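Asker: Sequence plus the predicted model coming up.
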Amino acid sequence: MSNAQDVLFKALADPTRRAIFERLCSDGEVTVSALIAPAGVSQPVVSKHIRALKQAGLVQGRQEGRQTHYSAQPDALAPLIDWTARMTGFWESRFDDLEDLLKRMDQ
């Protein structure tokens, strides 16, 4: 597994970070203060999660005055999509092998 995949899996392993990323994907650009109430955690905790998401390339910030507006970067999920496609192919071939075996056993 590549380092990029490791960083993405680690960033998305936390349910709060996943929820923040999903919210940014669905709602578009928002500030930390808009993320605090739905996350059910304090501003420093949300900021910490945003920082981890930024390090993974999943979130980008844009300064506007004193506030930073954050948005999701769904293209950063490409390494996970590639990994999932490889794993899907792996399991599909295993199921095909199992199906062939079961057919031979039925004969």
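Answerer: Done, it's in.

Asker: can we go C-alpha only for contacts and neighbour counts from here?
Answerer: OK.

Asker: so where do the helices sit in the chain?
Answerer: 3-13, 15-27, 32-39, 43-55, 78-106 (DSSP state H).

Asker: measure Asp82 to His69 for me?
Answerer: Distance from Asp82 to His69, counting by C-alpha to C-alpha, to the nearest Å: 29 Å.

Asker: Go through the helices of the chain and name the closest to Gly61.
Answerer: helix 43-55 (8.1 Å; C-alpha to C-alpha).

Asker: So which bits of that closest one are buried?
Answerer: For helix 43-55, burial by neighbour count (16 or more other C-alpha atoms under 10 Å) applies to 43, 46, 49-54.

Asker: Turn these into TSV, including distance to Ala76.
Answerer: Converted to TSV, the buried residues of helix 43-55 look like this (distance: C-alpha to C-alpha, whole Å):
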residue	distance to Ala76
Gln43	25
Val46	20
His49	16
Ile50	15
Arg51	15
Ala52	13
Leu53	10
Lys54	10
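
Asker: now for the residues you listed, which pair is the farthest apart?
Answerer: Gln43 and Lys54 (16.1 Å).

Asker: Pasting the second one now:
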Amino acid sequence: MVELLTPQLDTVFHALGDATRRQMLRDLAAGERSVGQLAEPFSISLAAASKHIKVLEGAGLIRREVKGRTHMCRLEPGPLASAHEWLGHYERFWAGRLDILESLLRADDARKLSATKKPSIKKKGPRQ
């Protein structure tokens, strides 16, 4: 069960808590990238990019491989699947709550509609 993986989930959510790292993961979803390629869109140094990459590596979200002098990074989707599974519980919770709200609102609308459609009883006045 995912709940038993709380320390791993903590590191995954910590890593996902930074916009730069989330963008790096998005870029890696399209394919392998070098550290320089990951740093480029942010105008950050390779050292700063490397710190972000180390956080992502620590969470198990990416794997870095050294090819000569180039460090290549690749997305590791497993921890994201665990986070998705954990979030899925809350998605189901909120979907259920919203379904209940929707049916309550529909019932309220139907009640209001039927109240306005009831014919009103008119009092008959004197005939001429």
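Answerer: Happy to help now that I have it. Everything numeric in this text was worked out from a predicted model, so none of it was measured.

Asker: Among Asp82 and His69 of structure 1, which residue is more densely surrounded?
Answerer: Per other C-alpha atoms under 10 Å, whichever of Asp82 of structure 1 and His69 has more neighbours is His69, with 17 against 12.

Asker: circling back to that earlier point, of the buried residues of helix 43-55 of structure 1, which is the nearest to Asp27 of structure 1?
Answerer: Ile50 (15.4 Å).

Asker: how near is the aligned partner of the closest one in structure 2 to Val35 of structure 2?
Answerer: With TM-score structural alignment as the criterion, the equivalent of Ile50 of structure 1 in structure 2 is Ile53. Distance from Ile53 of structure 2 to Val35 of structure 2, counting by C-alpha to C-alpha: 8 Å.

Asker: In contact with Ile20 of structure 1, which residues?
Answerer: Taking C-alpha atoms under 8 Å, 6 or more residues apart in numbering, we find Ile20 of structure 1 in contact with 35, 39, 50.

Asker: ok, those residues in structure 2: which stay?
Answerer: Contacts conserved in structure 2 for the contacts of Ile20 of structure 1, counting by both residues aligned by TM-score structural alignment, their matches' C-alpha atoms under 8 Å: Leu35.

Asker: surely Leu24 of structure 1 meets Thr31?
Answerer: No. Using C-alpha atoms under 8 Å, Leu24 of structure 1 is not in contact with Thr31, being 9.8 Å away.

Asker: list the residues that contact both of those two?
Answerer: Tyr70.

Asker: So which of the two has more stuff around it?
Answerer: Between Leu24 of structure 1 and Thr31, counting by other C-alpha under 10 Å, Leu24 is the more crowded of the two (21 against 16).

Asker: Just give me the match in structure 1 for Arg92 of structure 2.
Answerer: So, by TM-score structural alignment, Arg92 of structure 2 is matched to Gly89.

Asker: what's the distance between its match and Leu77 of structure 1?
Answerer: Distance from Gly89 of structure 1 to Leu77 of structure 1, by C-alpha to C-alpha: 19 Å.
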